[in-house]
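Q: Below are the sequence and a predicted model for it; my questions follow.
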Amino acid sequence: MTRTRTVTVAPGVDLWTEERGAADAPPLLLIMGAQASGLGWTEELTDALAARHRVIRYDHRDAGRSPWTFDEQPYSIPDLADDALAVLDAYGAERAHIVGLSLGGMLAQLLLADHPDRILSATLMGTCALSQKPLVEPDGTEIAAADLPGVAPHVLEMWALPVEDHGLEAELDRRVEHWRVLSGDELPFHADEMRERERLIIEHAGRYDVSTAHGRADYSGMDRTEELARNTVPVLVTDASAEPVFPPPHPRHIAHVIGNARLVAMPGMGHALPREHLGRLAEAILEHTAAATAAPAAS
């Protein structure tokens, strides 16, 4: 059963939220990336997780059906982490599992560092570590955090292109091409499927223009090097071989600098949720959350 409601996170800012699954199941919060609607979490993956969890997904401020208010009420990226906590509060979730993708993975790290008592487990996907500690490879080689590879040049070129209004179908064309580039070139890209997903997201939002708020928000004050090193909450990090935004070895760096973190390989996966890996992702996340839930009970 799917239920929706709005959650107030600031004066005049009511976020769209949705929950599905048994009301008494362990809560699991899905945190999407920049400018992305909560509907970016595919129905297949959301339903698979809802078989064992009360799954909550939501639209950030300036995304999806939530209000677009940045120009009148500017905020920082850490404020978006506070929003995630407010969503958990509204649903009465004292502790929850969290899954974050891209910017959502950064917000998940802020929650791990600042509110570990609220987190049962975390899964981080397609993101970078909020840590200045170097990556130490198995052979002892050190790679400074600042020297890890950046966004692939062809992705930066795409992001530099102006987004112009040429109508709904042209915007769908642009979004499909955007996801084609982000998906990498190691797995088949299902353009028709992605187009339909984006059409549903546009219908959900009631608009097809694109906000730039999350790119303009303040990213300062996000370093959590020491707090993440002390982390004891179980953390799962997806190691996507075709990731073009935070390419390898970023996943290994995350798993190295965050305490109690481990990797799970996702061969061929890029900066998206490919059909070919949805079952594997759901299985990995559910195994991770089950182990995290059982550990406190066992102790």
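A: Cool, the structure landed.
Q: Please make it C-alpha for all contacts and neighbour counts, starting now.
A: Fine.
Q: ok, longest helix in this protein?
A: helix 275-298 (DSSP state H).
Q: let's bring in a second one:
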Amino acid sequence: MTETMVAAGPLRLWTERTGDPGDPAVLLIMGASAQGFTCPDALVGRLVDRGVQVIRYDHRDTGLSSVVDFDRHPYGLSDLAADALAILDAYGLSSAHIAGVSMGGMIAQWLGVHAPDRVRSLTLLSTTPMGARPGDLPPPDDRFLKHLAATAGTRPGVESDVALFRVMNGDVRPFDEPACRAMLERCWARAVDPSAAAHHGPACQRDSPDLHAPLSTITAPTTIVHGDQDPVVTLAHGEALAAAVPHAELRVVPGMGHVYCSSGLPELLAGLIRL
């Protein structure tokens, strides 16, 4: 396992590679405001056991990566996709298997549409069609929205994040609070500027024509993985994505919510990632 800071234009992005550099690569792209370490270690380890090297990284404005003055230099999904390509370039990878979670799944779609030669396969987890407009698909469920309303103004930190992750986990699969808390403590301890991660909200809302390119142009073998208890991006989003991407395989995980904080779930997901 090696850690490397990678240049992406004027930015520097923290990356970590696990596994044999000679093996095919999986690039893991996490969701909004999420550091690379929000991808469970167990998922990374199981993927390496399947014979690939795994690269995970901190998005700009998270973890150890560069902090951006968003007011002066706003960015959107295509800029975050360019960061992913810069990482592939830095590691000398002409292509990789791409696995994206939530916002990372939209970044992965962008790569599948606009940089198909860099994509060996796509695994789109807990995400929604790139370019979907508000109202196109169902909103988050009431429990999640009520939690956000009830905790508005709460001081950010590990405890508030644990409470949020508990809700996002859903009520069916047991919530592994000790593992989740350890992961969040790790992330908070290493964040250069924890408040900067909030820039991902407006970044996701920035519209541009490239986001509306037809998903039917994706040629990479694609698997869509979605939980049937996702309170944030409901299953209808995964179903719509499966209908839009040619020959996509939809794998519905019973009881899974929007985060992967249940014992055994990371290993299960590692087995579903397309290689």
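A: Perfect, thanks for sending it. As the structure is a prediction and not an experimental result, all values here were calculated from the model.
Q: circling back: against which helices or strands is the longest helix of structure 1 packed?
A: Helix 275-298 of structure 1 sits against helix 43-50, strand 119-125, with contacts defined as 3 or more CA pairs under 8 Å, 6 or more residues apart in numbering; DSSP states H and E.
Q: Name the residues that touch it?
A: Contacting residues not belonging to helix 275-298 of structure 1 are listed as 44-45, 48-49, 52, 97, 120-121, 123, 187, 234, 236, 264, 266, 269 [CA atoms under 8 Å, 6 or more residues apart in numbering].
Q: Most neighbours among the residues you listed, which one?
A: residue 97 (28 neighbours; other CA atoms under 10 Å).
Q: Between which two of the contacts of helix 275-298 of structure 1 is the distance greatest?
A: Spatially, the most separated pair among the contacts of helix 275-298 of structure 1 is 120 and 187, at 32.3 Å (CA to CA).
Q: circling back: distance between the longest helix of structure 1 and the chain's centre?
A: 16 Å (CA atoms, centre = their mean, to the nearest Å).
Q: Kindly report the same for stretch 44-63 of structure 2.
A: In terms of CA atoms, centre = their mean, the centre of stretch 44-63 of structure 2 is found 11 Å from the chain centre.
Q: ends of it, how far apart?
A: 18 Å (CA to CA, to the nearest Å).
Q: Looking at structure 2, name the residue matched to residue 27 of structure 1.
A: The equivalent of residue 27 of structure 1 in structure 2 is residue 25 (alignment by TM-score structural alignment).
Q: Helices along structure 1, start to end?
A: Going by DSSP H, structure 1 shows helices at 43-50, 77-90, 103-114, 153-160, 168-182, 191-205, 213-216, 225-229, 250-257, 275-298.
Q: Just name the most buried of those.
A: The highest mean neighbour count among those, using mean count of other CA atoms under 10 Å, belongs to helix 103-114: a mean of 25.
Q: That one vs structure 2, average offset?
A: Compared with structure 2 after fitting, helix 103-114 of structure 1 deviates on average by 0.3 Å (mean CA distance after the TM-score superposition for structure 1).
Q: which residues of structure 2 does that helix align to?
A: Per TM-score structural alignment, the counterpart of helix 103-114 of structure 1 in structure 2 is residues 103-114.
Q: what's the distance between residue 204 of structure 1 and residue 29 of structure 1?
A: Distance of residue 204 of structure 1 to residue 29 of structure 1, computed by CA to CA: 20 Å.
Q: who are the neighbours in contact with the match of residue 27 of structure 1?
A: So residue 25 of structure 2 contacts 52-55, 93, 95-97 (CA under 8 Å, 6+ apart).
Q: Specify which member of these is nearest to residue 6 of structure 2.
A: Nearest to residue 6 of structure 2 among those, counting by CA to CA, is residue 55 at 12.0 Å.
Q: Count the neighbours of that closest one for me.
A: 25.
Q: cool, the one 3 residues further on as well?
A: Counted by other CA under 10 Å, the residues lying close to residue 58 of structure 2 total 25.
Q: now swap in residue 246 of structure 2 and tell me
A: Neighbour tally, residue 246 of structure 2, other CA under 10 Å: 16.
Q: Aligned to residue 181 of structure 1, what sits in structure 2?
A: Using TM-score structural alignment, residue 181 of structure 1 lines up with residue 167 in structure 2.
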